[in-house]
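Asks: sequence and predicted structure, then a few things I'm wondering about:
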Amino acid sequence: MDKLSQILIIDDDPLTGFLHKKFIKRHGVPHQVETVSSGEQALQLLNSCIQTKNEDKIPQLIFLEVDMPFDDGFNFLRAYQKLEFKDKDSVVIAALTCSVSSKLKNRIKEYPIHDYVEKPLTEEGLFALMKRHFSGDKNKEIKS
């Protein structure tokens, strides 16, 4: 499994974002992990990369808390769909959530979400996601 150069965590709880960042870095997955507390901040970061022609700084993996009370993750997804940049199709978006209900599973299907992971992020969940999306494994379906 290749090391990713960039991962972005979008979570409205700064402590959760911090802990997930430390967890991911401890497991040696990326060179860089960025955390933001809103979809708006994430869009600013992505737009900055696009406008300054630093598209290589766009994360290959985005963990998105979809159930944020003030800045619903689905707002981010609607705006993200309108962005245009090189290699956009290779960016993996994983919904990061406390529970994966059937209602959420159905809603996820409407957006460019490639996978989902229940909080808290675990070693098993992280490495399974990495294997599905970054190791050449052709089984890239959302896990049930």
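Replies: Good, I have the coordinates.
Asks: all contacts plus neighbour counts: C-alpha atoms, from now on.
Replies: Will do.
Asks: V33 is in what secondary structure piece?
Replies: strand 30-36 (DSSP states H and E).
Asks: just checking, what packs against that strand?
Replies: The contact analysis (3 or more CA pairs under 8 Å, 6 or more residues apart in numbering; DSSP states H and E) places strand 30-36 against strand 4-10, helix 14-26.
Asks: presented hereafter is structure B, for comparison with structure A:
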Amino acid sequence: MGDKIELACIIDDDSVYVRLIKRIIKAKHLCKNVLVFENGKEALVYFETILQNIEEQRIPEIIFLDLNMPMMDGWEFMEEFTKIKNQFNKIITLYIVSSSINPADINKAKSLNGVTDYLIKPVTIKDLESIFGAIENK
């Protein structure tokens, strides 16, 4: 793998987790750039702004979304994001990443349109390599 994916996005308020994932992505050359948002509201504002300017290079190919965050949680983000995601001329692969092992959360997430899978924290290097590899090969 060699940085074939331009842009990934992490929406998570856990700074230690975010720093770890960014380090793995950089060390393994899984992606060229990573956007980070501390909550769903920040991310939603970003995506709405892109829609106004239609800047394809600023649209991530992959999003890692936490469920439990302040201001706007992952569920609320998904509710709003599904209203606009089809306006992007790019396939965006979205993974829910949470520490919750509650079967209700897992089933709800997997039932949402646009969610590729549900990952339980901590995400491993192998998980990330597999995810980025699958996107590269699409």
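Replies: Yes, it's here. In this text, all values refer to a predicted model and were calculated from it rather than measured experimentally.
Asks: of all the helices and strands packed on strand 30-36 of the first structure, which lies closest to N75 of the first structure?
Replies: Closest to N75 of the first structure of these is strand 4-10 (CA to CA; 12.2 Å).
Asks: minimum distance to L61 of the first structure: which of the helices and strands packed on strand 30-36 of the first structure has it?
Replies: Closest of these to L61 of the first structure is strand 4-10, at 5.0 Å (criterion: CA to CA).
Asks: mean deviation of that closest one from the second structure?
Replies: For strand 4-10 of the first structure, the mean deviation from the second structure after alignment is 0.4 Å (mean CA distance after the TM-score superposition for the first structure).
Asks: F74 of the first structure contacts L64, doesn't it?
Replies: No - F74 of the first structure is beyond contact range of L64, at 9.2 Å (criterion: CA atoms under 8 Å).
Asks: ok, these two, which is more surrounded?
Replies: Counted by other CA atoms under 10 Å, F74 of the first structure and L64 do not tie: L64 has more neighbours, with 30 against 19.
Asks: which residues touch the more buried one?
Replies: For L64 of the first structure, the contact set (CA atoms under 8 Å, 6 or more residues apart in numbering) comprises I9, I10, D11, G73, I93, A94, A95, L96.
Asks: related to what we said a few turns ago, nearest to L104 of the first structure, out of the helices and strands packed on strand 30-36 of the first structure?
Replies: Closest to L104 of the first structure of these is strand 4-10 (CA to CA; 17.5 Å).
Asks: report the angle between that closest one and strand 30-36.
Replies: For strand 4-10 of the first structure against strand 30-36, the angle by axes from the mean of the first three to the mean of the last three CA atoms, to 10 degrees is 20 degrees.
Asks: ok, residues contacting strand 4-10 of the first structure?
Replies: Contacts for strand 4-10 of the first structure (CA under 8 Å, 6+ apart): 17, 20-21, 29-39, 42, 57-65.
Asks: and those residues, which are buried?
Replies: Buried by 16 or more other CA atoms under 10 Å: 17, 20-21, 29-30, 32-39, 42, 57-65, out of the contacts of strand 4-10 of the first structure.
Asks: what number of residues lie near the residue mapped onto S5 of the first structure from the second structure?
Replies: Aligned counterpart of S5 of the first structure in the second structure: E6 (TM-score structural alignment). For E6 of the second structure, the count of nearby residues is 16 (other CA under 10 Å).
Asks: my read: D12 of the first structure touches S38, true?
Replies: Yes - assessed by CA under 8 Å, D12 of the first structure is found in contact with S38 at 5.8 Å.
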